[in-house]
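structural data only, the sequence is not supplied:
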């Protein structure tokens, strides 16, 4: 049986309940949008396999519950993520203010150096906006994160950008000599792969995470 993918990336969506994490997940994996809000219980995930420069990449995205009563469960998933999206709702100042708490959780439970991306979701609800784009940019800058405003409803900054971790970086790595190094995985007997770039005597290990944005 042909191998279904070459590289597996685990990515995590975190943020307050109701900010649209599940909608972002469904829009990317299934190209669907559901306007009704159904709270995630514990954790859920979806997968999508894409191809970038001949490499089959399986993206596994974990959607976590925002309610406090589930956070003991969801924090267990932080340590295995290659990238973490911290999501707030641009029409909710409260969800924006809580990002600092979510960042603290990531710093405590996630692997050192994991890439963090700040997402201001529901950008289609401009008339209800409570958080300016500049505020999101400033907060992201303070914590060393990339920042994007998205809309699962209108498909803004979802389909193309979320499809892979920094495509330009990947192409650069390919030209420098990309090696795929396999490893073991604890869940579902799936194979983890670390991307290592061979630039001569020294090999530089790269940590990849998806970026939402062009």
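Good, I have the coordinates. It should be emphasised that the depicted structure is a prediction, and the values quoted were computed from it without experimental measurement.

switch to C-alpha atoms for all contacts and neighbour counts from now on
Will do.

nearest spatial neighbour of residue 64, skipping sequence neighbours?
Distances taken as C-alpha to C-alpha, 6 or more residues apart in numbering put residue 43 closest to residue 64, at 4.5 Å, once the chain neighbours are dropped.

quick check: residue 14 touching residue 85?
Yes: look at residue 14 against residue 85 with C-alpha atoms under 8 Å: they come within range, at 6.1 Å.

adding another structure so you can compare the two:
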């Protein structure tokens, strides 16, 4: 009957289209830098959203944390390795460099020695990591401005010298912490590994990646209430 036919579209409306499958990317990210710069605290802030007061015992060897973040429609499972900064563990951390997709290189803004050692860390990275590894320089403990030993512009100048992106972070307040990790996650989804040409020069091989990460951070920063994106390396 006409009445039944009229109801058919309602009674037998097609099922909604299935959502496209969500892919899962597993990039390896390594935290490096001198002992005491706050690598473990930074990771705890990103993973658990909290700051544990008091000093952590120095990391022995290397530790692993997995954290899943969603970038657009892609789930990214960041495998984050927290490395020991002491000299006696360097041979252990060197073995992990080669598989790394990204390296977050930290110094403590209240410690001149940790900043002075950044060049040595970059030399090691150049020697042991893949030529297309993504490097981001982070000046940690930004909440301790009254004890600052390294000015922001000094960090920016060093980052420009090596053509790596830079920002200051605070594991205590959370400023820029999620932004830094999410920028790495977004980068590896948009620009797959080996999309950049290999080059013997550490400066040249990072230049394109630095510009891309900077652009991604500029897009992401509006979504992070605790971000302080001023004067990020362009």
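Yep, it's here. This structure is a prediction, so every number in the text was calculated from the model and none was measured.

neighbours of the residue nearest to residue 64 of the first structure, just the number please.
Neighbourhood size, residue 43 of the first structure [other C-alpha atoms under 10 Å]: 17.

tell me where the second structure has helices.
Under the criterion DSSP state H, the second structure contains helices at 2-11, 39-48, 90-97, 112-116, 118-128, 152-162, 177-190, 202-220.

now distance to residue 21 of the second structure and mean neighbour count too, for the ones you listed, in CSV please.
As requested, the helices of the second structure are exported to CSV (distance: least, C-alpha to C-alpha, whole Å; neighbours: other C-alpha atoms under 10 Å):
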stretch, distance to residue 21 of the second structure, mean neighbour count
helix 2-11, 28, 9
helix 39-48, 25, 20
helix 90-97, 31, 15
helix 112-116, 44, 16
helix 118-128, 36, 16
helix 152-162, 38, 16
helix 177-190, 15, 22
helix 202-220, 24, 19
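
out of these, which gets nearest to residue 66 of the second structure?
Closest to residue 66 of the second structure of the helices of the second structure, according to C-alpha to C-alpha: helix 39-48, at 8.4 Å.

give me the stretch of the first structure that that closest one matches.
Mapping helix 39-48 of the second structure onto the first structure (TM-score structural alignment) gives residues 21-30.

do stretch 135-142 of the second structure as well
Taking TM-score structural alignment, stretch 135-142 of the second structure hits residues 116-123 over in the first structure.

what is the equivalent residue in the first structure for residue 117 of the second structure?
Matched across to the first structure, residue 117 of the second structure falls on residue 98, judged by TM-score structural alignment.

quick one: contacts for the closest residue to that match other than its chain neighbours?
Using C-alpha to C-alpha, 6+ apart and skipping the chain neighbours, the partner closest in space to residue 98 of the first structure is residue 16 (7.4 Å). Residue 16 of the first structure makes contact with 65-67, 87-88, 95, 98 under the criterion C-alpha atoms under 8 Å, 6 or more residues apart in numbering.

can you pull the contacts of the residue nearest the centre of the second structure?
Nearest residue to the geometric centre of the second structure (C-alpha atoms, centre = their mean): residue 181, 3.3 Å. Neighbour list for residue 181 of the second structure: residue 46 [criterion: C-alpha under 8 Å, 6+ apart].

again, 6 Å this time
The contact partners of residue 181 of the second structure, taken as C-alpha atoms under 6 Å, 6 or more residues apart in numbering, number zero.

from residue 47 of the second structure, how far out is it?
Computed with C-alpha to C-alpha, to the nearest Å, the distance linking residue 181 of the second structure and residue 47 of the second structure is 10 Å.

same thing with residue 33 of the second structure?
Distance of residue 33 of the second structure to residue 47 of the second structure, computed by C-alpha to C-alpha: 19 Å.

which residues does the nearest residue to residue 7 of the first structure once chain neighbours are set aside contact?
Excluding its sequence neighbours, the residue lying closest to residue 7 of the first structure (C-alpha to C-alpha, 6+ apart) is residue 57, at 4.8 Å. Residue 57 of the first structure sits next to 5-7, 49-51 when contact means C-alpha under 6 Å, 6+ apart.

what range in the first structure matches stretch 97-108 of the second structure?
Residues 78-89 of the first structure are where stretch 97-108 of the second structure lands when matched by TM-score structural alignment.

next, the buried residues of the matching stretch.
Buried residues in stretch 78-89 of the first structure, counted by 16 or more other C-alpha atoms under 10 Å: 78, 81-89.
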